[in-house]
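Engineer: Sequence below, structure please.
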Amino acid sequence: MEIDEAREVRTTCPYCGVGCGVLAKVAADGQVSVRGDPDHPANFGRLCSKGSALAETIDLDGRLLYPEIHDRRAGWDEALDLVASTFSQTIAEHGPDAVAFYVSGQLLTEDYYVANKLMKGFVGSANIDTNSRLCMASSVAGHRRAFGSDTVPGTYEDLELADLIVLVGSNLAWCHPVLYQRIVAAREKRPEMKIVLVDPRRTMTADIADMHLAIAPDGDVALFTGLLAYLGQHNALDRAYITAHTTGFGQALFAASALDLASVAAATGLTEDELGRFYSLFAATSKTVTVYSQGVNQSSSGTDKVNAIINCHLATGRVGRPGAGPFSVTGQPNAMGGREVGGMANMLAAHMEIENPEHRKRVQRFWTAPAIAERPGLKAVEMFQAVADGRIKALWIMATNPVDSMPDADAVEAAIKACPFVVVSDVLARTDTVRHAHIRLPAAAWGEKDGTVTNSERRISRQRAFLDLPGEARPDWQIVAEVGKRMGFGEAFSHATPSEVFAEHAALSGFENDGARDFDIGAYAGVDAEGYEELAPFQWPAPGPVQAGRQPEEGGQAGHRPSSIRFFADGNFYTPDRKARFITIRPTVETRTSPDYPLILNTGRIRDHWHTMTRTGKSPRLSQHIAEPFVEIHPADAQRFGIGDADIVRVSSPRGDVLVRALVTARQRQGSLFAPMHWTDQFSAKGRLDALTAPLIDPVSGQPALKHVAARIEKFAAKAFGFAVMRQRPAPDTASYWAVAKCRGGWRVELAFGDDDIDWAGFAGALFGTPPGAAEMLAYHDRDAGQHRIAAFDGDHLSGALFVAPGPVAVSRGWAAEQLTADHANRRGRLAIVAGRPGGVDVDRGAIVCSCFGVGANQIAQAVRGGCASVEAIGAALHAGTNCGSCRAEIRVIVDAQILQAAE
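Structural biologist: This is a model prediction of the structure:
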C-alpha cells in the first residue's frame, strides 16, 4: 500500500477472546500507532497493555518472508506442488487418516473454514484439530452435553447487569483485562454488586472480590455439585423452568445430595463456613453470572466442571436472562470462529455434528465434496501421539507452536522431528516448531491479512489489513486453497477473496437450517466485497429468510429462532426434545502427588505476555513488567525446600525439568506452585514449561490437564548471578540459566552460572558482540566478594553492561536498560554505570508496574509519600492504572504498604 496521507483502519485485536476493536493509524511516513475503537461494542475504546503495544510487534525482524524447502529458499509453485503431491501420495498409500492439520485460534475464520473444508470434505478425514483444544474444548463438550449445541447463552452486557459475578478459574484482571474493567466500572455504579473469586491462587483479580475461595486444585466439581444439593435443600430452585425446559434433574440432584457439607469441604479444601456463605449468596441472588476460563477447562475433569456449573444455572432458571447465565470466556481471538467452522476434530462445519449422518450428508451436499469424514478425528494430544507412533506420516501445522504449548512438549518435539513430512505455515522464520519443518510457508501477520474473528460473546468482527504483505507472504486461506487446487479439487477452492470464503461460510450456516441449529449467519450469505469491507461487528444468530417448504430434520423443530441475542431464557435448546439436559455428576478426588513429587504445579499466563511470545516478545514495553520465567511458591514451602526469593530453582516432574526464578509469595496456595507457560528456547535456557506437563486429558473433551501437575522444586546451586544489557541480541549459551528480553535500544538478559571460575571480561565481550580492542571498556572487579561490573562503549553510546554478583543482582533493571539509549559523552558519568546506580538527578523508576505508561514501583511509592493515598490519586498524578487497569491491584498493594509504613 502506498501511503500519501495518514489513514486509520478499523480492525480487531489479535490477542484474547474479548475481541476488542482497534483503530490502527498509519501515518504518511508509514509509522503505525494503535488505540482502542470507541465505537466497538466489546471494548468501547479500552485496550489492555498487550493491545496498546501492538504497534511494537509488527516489524519484520525475524519474519519468514519466502518459502523454504529443507532450509533453502524456494518458489511458491515448487513448495505448494511438493506439499500437494506429498499429501496426495501419502493418502493414496496409507489412507486419509495418515495426514493431519494442526491449526490455531490465531487463524481467521476464513483460514479455518478453508482448512477444515479441505481436510473433512476432500481428504475425507477429520484429522484437523486446533490449539484451541488446549483452552476451551471442555466448554464445547459441556455445552453440547447440556444444551445440545456449543452455545454461549449470554453477552458481555450481562457482566454489567449481574448482581453477583462468580469468577471460576479465571484471572480476569490479567488474562481478560478489558472485561475486568467493565466489571469494575459497573460495580462503581452499583456498589451492591458482589464478586466471588474461585481460584487456588490469590491472583490480582482478587483485588475486586468480596470473597476469595482458595479452592484445592480440581475441587470445582465438588464445589458446584455441592451447590446443586444446597439449592435443592434450601428450596432455591426454579421448578417451573426445570419442569418446562429440562430433563434429568431428579437423577442429578439425587447424585449431588450424596455430598454433605463436610464432604464438600474435604474435597475443596474450603471451610464449611466459606461454603455456606458462598452457597447462600448464590441461592439468594437471581441475577448471577458464572464466568469461567482455563482453571475450569484445563483439567482431566473439565467437562464435568462445566456441567456442574451449568446444572446450577439450569436449576435456578438463570440461563440467557439479562444478568444471568454461565459464561465461558475464551483465550484466543478466534477460538469461537474455529468452533463455528468445525475446526476441531470432533465437529463439523456450522456447528453440525460429525456423528450425525444427516449432518454429514448436508455438509457434503453443500460442498459437493467427493467424501466426508465419517467419524471424529484425532484430538490434539492423540494427534501428536499418532505422529510419534507413525500413524500420521504427513503433518501441516498452521499459526501455532506445539513444541512449546502442547503437554509433554519434549515428546511432541521428538514426534515432529521424526515425522516423515512436516509443513509449517507461520509468520516467524525461527520458532521452536518451525525449526523442524521440511517446508516453511510464509504467512500473513496481523495488520496484513483480511478476515473475521468471533469473540466470547458470539460477536463477529473484521480484521482488516493496513500493511502491505511483506516479501512473498500470503494469507493462510489462500495457501490452503492453492494446495487444494493442486490436489485436484480446484473448483471447490476457487475463492478469489476472503469475502467469498466468508459468504460461503455464512451460506452453509443457514443451509437447511430454519432454526434447527444455533449457529446461523445466513443473513450474510450474499455479502459482496463492498459489504464485507464495510461489515460492522454483529452477534449471531443472524439468520436469513426462512426457507419455505423445508421440513425440519428428525428430532428438530423449525421456527424456533431466538427472539433476542441471548439464548435459552425461554428454553428451546438444541437437543432432540428441545430441553436442556442436567448431567449427573459424582465428584472424585484424585491424588497425583507423591513423596518424590509432593507439590502441585499450576500453569498459566501473565499480564503482558501471550502464548509463546512470538508476538509480545518483540515489544520492549511488554517485557518491562516480567522479563523472565518464574515460579510462585508459598513462604512455608520455600522455607521447607530451602529456597529464597529470587533464587534460581529447578522445577521437575516425571517428564522433565525447567530452570526458573523463584517468587516467594503468600498469594500462592501452600503445597502448590504456579509458573507461566510463555518462555521458549528462543527466550530462555530451560524455560519450556510444558515439558513438565503430562498428556493427561479429559475423557470427554480431550482437553489436557495443564493446571494439575505433580512436581518438585529444589534450589539450583548457582555460584554466580548476572544481569546485562546490550545493543545486540545476546547468545549467552555458556550460562546455566539465561532469559533474554527486548528493551528499548537493545536487549536485557538475566544470568546464573554453575561455575564462577570465568573470565568475566571475555564473557562480557562475547555477550556484547565486541571483540577485544573494539570498544572502550570500564570495569570494576572485587574477586573476593564475587562482584564484577563491566561496561563497553562505542563512541558516546553504551554497547553493553554486565553486572555479576554471588547472589541475585540488585541493580535496577529499568535504569540499566535506559542507558542503552542515553548519551554518554560525559566520561565521568560513565562511572555511574559501573557503579550500577543512577548518579546526580537521575531517578530510578524501580520495577515497572504499569506497562502502558512505563510507571515504576519507586515512582508510585514516591507519589504516595507526596500525598497520593489511593489508586485513583496515583492515576491522576502518574497516569498509572488509567488505561487497561490490569495494574491497579499492584498499585493498591504499593499504596497500602507505604501508608502502613508511614503509620508505624
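Engineer: can we go C-alpha only for contacts and neighbour counts from here?
Structural biologist: Will do.
Engineer: Check which residues of stretch 461-473 are buried.
Structural biologist: 461-467, 469-470, 473 (16 or more other Cα atoms under 10 Å).
Engineer: mind checking the SS state of the residue most central in space within the chain?
Structural biologist: The geometric centre of the chain, computed from its C-alpha atoms, lies nearest to Gly331 (Cα atoms, centre = their mean), at 4.3 Å. Following DSSP: H, G, I helix; E, B strand; the rest coil, we place Gly331 in the coil state.
Engineer: unless I'm mixing things up, it is touching Cys135, no?
Structural biologist: Yes: at 6.4 Å, Gly331 counts as touching Cys135 under the criterion of Cα atoms under 8 Å.
Engineer: what touches both of these two?
Structural biologist: 293-294 (Cα atoms under 8 Å, 6 or more residues apart in numbering).
Engineer: The buried residues of stretch 461-473: which two are farthest apart?
Structural biologist: Ser461 and Pro470 (24.2 Å; Cα to Cα).
Engineer: SS state for Ala752?
Structural biologist: strand.
Engineer: for Gly447, same thing?
Structural biologist: Applying three-state DSSP: Gly447 is coil.
Engineer: Kindly report the same for Leu663.
Structural biologist: Of the three states, Leu663 takes strand under three-state DSSP.
Engineer: Run a quick neighbour tally on it.
Structural biologist: 23 (other Cα atoms under 10 Å).
Engineer: Quick check: it touching Ile633?
Structural biologist: Yes: shown here, Leu663 and Ile633 form a contact pair, counting by Cα under 8 Å, at 6.2 Å.
Engineer: helix or strand for Thr155, which one?
Structural biologist: If you go by DSSP states H and E, Thr155 is not part of any helix or strand.
Engineer: Identify the residues contacting it.
Structural biologist: Contacts of Thr155 by Cα under 8 Å, 6+ apart are 457-458, 565-566.
Engineer: Could you also give me the structure for this second sequence? I'd like to compare it with the first:
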Amino acid sequence: MEEAREVRTTCPYCGVGCGVLAKVAADGTTTVRGDPDHPANFGRLCSKGSALAETLGLQGRPLQPEIGGRQAGWDEALDLVAEKFSRAIAEHGPDSVAFYVSGQLLTEDYYVANKLMKGFVGSANIDTNSRLCMASSVAGHRRAFGEDIVPGVYEDLECADLIVLTGSNTAWCHPVLYQRMLATRRERGTKIVVIDPRRTATADECDLHLALDPGTDVLLFNGLLAYLVQSGMSDTDFIRDNTSGFDAAAALAGADAPSIARVAKGCGLAAADVQAFYDLFADTDRTVTVYSQGVNQSAHGTDKVNAIINCHLATGRIGKPGMGPFSVTGQPNAMGGREVGGLANQLAAHMDFADEANIDRVSRFWKAPDIARRVGLKAVDMFQAVADGRIKALWVMGTNPAVSMPEASRVRAALAKCDFVVVSDVTRTDTTRYADVLLPAAAWGEKDGTVTNSERRISRQRPFLPPAGEARADWRIVCDVAARMGFGDAFAYQSPVEIFREHAALSAFENRGERLFDLGGFADLADEDYSTFAPRLWPASERGEQQT
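Structural biologist: Model prediction:
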C-alpha cells in the first residue's frame, strides 16, 4: 500500500499567507496542519485554515466544460470562447471585451491573463475583485512612495511597542497575525490601540478603543500629524533627507485639525481619548499602524491611507524594525495580482500607462506591438459597460461579481444582457448561472504556482490531489484560448515555472533600480528550484537575496 505523503503548500484564504502541510493518506483521506517552518505562521492555523480538508469535496463543482448548460468537450468550449472574443474584437474593437479576475488566482494565472488582454488583445479592460478592497492602498502607496510598496514585514509586529489597528478586525479577519500581536503584548508589554466605529473582537484585548464616527479617519490622523508637528515630535532630519511636500501636508493637516478639541468633536470621541492616543503615538518610536478594509473600502480610502502614512513619514518611523504603516490584504494573492499588473490602471511589473517608456518597454519584452496604451475600465465601470452594451464579451475568472460587486442587482442584470459570458471557476455560483460557457478550473490542492502575501512574501501553492474531473489550471485555460486566437507563440508555456521565470525577467527588464519590484534573481530559476522554492520576500534582484 502506498505510504501517506505530506506536501508543503499555502492556505488559500486571507492575505496572511500561512504555510500548510497537507497529507494524503493511502486511502485518499486528506489532513492538514500548519507548517512550523513557514515564516508567516510558524505552524499556527486559524479555524478556517484548520478546516481546509473539509473543503475538498466535489459537491457543487463543475467537472467538465459546459456550453449553454449542456456538457461539452474542451476543444468545443475553447474554440467557441476564442471565436466569440475574436469576432467581438474584429467587429467592435479591442475595448469591446473584458476580463474580470480574482485575488484567488495564482500569480502565474494572473500573469498570462494580463499579458493576453493588455499585450495581445490590445485593451486594458482587465480588472480584479481586489479593486474593491485594495485599490485605495495601491493608490496611497504610489502617492507616498512612487510605487506600490508595503514598507513592513510581519516581524515588525513582534518588535513594536505600539500597534495601532485601524479599520481592521484582525481577530476575525487575520487571526494568525492577531495571535502574534497578542503574544508580543504578553512578552514585551506592547500597547494596542483599536480604531473602529464598532466594538469588535479585536477591541476586547486592546488598551484603547477609539470608536470614532464612520468616515472620520482622515480627520483623526490629520490631527495626529498636526499634533506631532506642534509638539516638536517630527523627525526634521528624516523629513529633510527623505521626503518632499512635508510643509504643505503639515499646513493642510493643521488647517483641517487645528486642535484636539476640534478632532474630538469631529470624530465623535472624548477629547481625553484623543489626547491619550496622540501622546502614545508621539512617545513610542517603535509603532506599527495596521490597516485593512475599513480604511480601504471607502470613497476617501486613498486619503485615509496617506493620512496614516504621513504620520509615519513625519516621525521617520518607517523602514526600521518595529515601525511603519502596514496594509494587510484580504485575499491570498491580491498582492501577486498587483505585481503582475492585474488592475485596469496598471500595465505590468509595477509599471503603469503614465510613462510612454513603460509601454514601449513591456511591448518590446512581450513582442506585442499592439499593446494597450491607455488605462482600461475599472470594476464598477466595467460592469456598467457590460450593461450598456459596450462590452460584448466578458470572461469572469474565479470570482462571483453577481454577489460581491456593489449594486449587485445591476451587475446581474448586466450579465443577463451581455452577448457572451465566460466563467471559469471551481464551483457553481450566482455568476455561473449567466455563463454561456462554463469552464471547470483547478481548485486548491490541485493548483500549482505562487502567491504573495501581505508582507511581500512569495510562497508556493503545490498540488497534492489530481484535478477533479476535467478541471484545468487557470493559466492553461488562458493559454489555450490565446493560442486559438492566434497568439500561440507568446503563450507556449508548458508549466507554471516557465511563466514565473518570465514574470521575474520582466520585473528586472531595463530596471536599473527605478522599480523596487525586482525578481530578477529568479529569471533563470531551474525547474527543481521552483519545485522546492522556499517562502521569501521581494525585492530579490540576486539569487537568495532577502530584503525586508
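Engineer: Which among the contacts of Thr155 of the first structure count as buried?
Structural biologist: 457-458, 566.
Engineer: can you name the residues of the second structure that stretch 500-519 of the first structure overlays?
Structural biologist: With TM-score structural alignment applied, stretch 500-519 of the first structure matches the range 498-517 in the second structure.
Engineer: Quick one: distance of that stretch to the chain centre.
Structural biologist: Computed by Cα atoms, centre = their mean, to the nearest Å, the chain-centroid distance of stretch 498-517 of the second structure equals 19 Å.
Engineer: Can you get me the start-to-end distance on that stretch?
Structural biologist: For stretch 498-517 of the second structure, the first-to-last residue distance is 19 Å (Cα to Cα, to the nearest Å).
Engineer: Next: stretch 160-168 of the first structure.
Structural biologist: 17 Å.
Engineer: What are the contacting residues of it?
Structural biologist: 159, 182-183, 186-187, 192-199, 282, 285-293, 295-296, 322-324.
Engineer: Repeat that for stretch 500-512 of the second structure.
Structural biologist: Contacts for stretch 500-512 of the second structure (Cα under 8 Å, 6+ apart): 107-108, 111, 340, 349-350, 361-362, 365, 517-525, 541.
Engineer: let's go with 10 Å and repeat that
Structural biologist: 107-109, 111-112, 339-340, 348-351, 358, 361-362, 365-366, 449-450, 497-499, 515-527, 530, 539-541 (Cα atoms under 10 Å, 6 or more residues apart in numbering).
Engineer: what do you get for stretch 195-204 of the second structure?
Structural biologist: With Cα under 10 Å, 6+ apart, stretch 195-204 of the second structure has contacts from 164-173, 175, 178, 192-194, 208-217, 220, 267-268, 291, 294-295.
Engineer: Trace Thr236 of the second structure over to the first structure, please.
Structural biologist: Aligned partner of Thr236 of the second structure by TM-score structural alignment: Arg239.
Engineer: Quick check: its match touching Thr247?
Structural biologist: No: judged on Cα atoms under 10 Å, Arg239 of the first structure makes no contact with Thr247 at a distance of 11.8 Å.
Engineer: quick one: the helix or strand hosting Glu339 of the second structure to chain centroid distance?
Structural biologist: Using DSSP H and E, Glu339 of the second structure falls within helix 334-340. Relative to its chain's centre, helix 334-340 of the second structure lies at 5 Å (Cα atoms, centre = their mean).
Engineer: Quick one: average offset of the very next helix or strand once past that helix versus the first structure, please.
Structural biologist: Per DSSP H and E, the first helix or strand lying C-terminal to helix 334-340 of the second structure is strand 346-348. Compared with the first structure after fitting, strand 346-348 of the second structure has a mean deviation of 1.1 Å; criterion: mean Cα distance after the TM-score superposition for the first structure.
Engineer: Which parts of strand 346-348 of the second structure count as buried, going by neighbours?
Structural biologist: 346-348.
Engineer: can you tell me which residue in the first structure aligns to Ala226 of the second structure?
Structural biologist: So Ala226 of the second structure corresponds to Ala229, using TM-score structural alignment.
Engineer: Tell me which residues touch that match, please.
Structural biologist: 252-261, 279, 312.
Engineer: try 8 Å
Structural biologist: Per Cα under 8 Å, 6+ apart, neighbours of Ala229 of the first structure: 253, 256-257, 259.
Engineer: To which residue of the second structure is Pro541 of the first structure aligned?
Structural biologist: The equivalent of Pro541 of the first structure in the second structure is Pro539 (alignment by TM-score structural alignment).
Engineer: related to what we said a few turns ago, how much space separates the match of Ala226 of the second structure from Thr285 of the first structure?
Structural biologist: 17 Å.
Engineer: which residues in the stretch 351-500 of the first structure form helices?
Structural biologist: Per DSSP state H, counting those that start in this stretch, the stretch 351-500 of the first structure carries helices over the ranges 357-367, 380-389, 402-405, 409-418, 476-486, 498-510.
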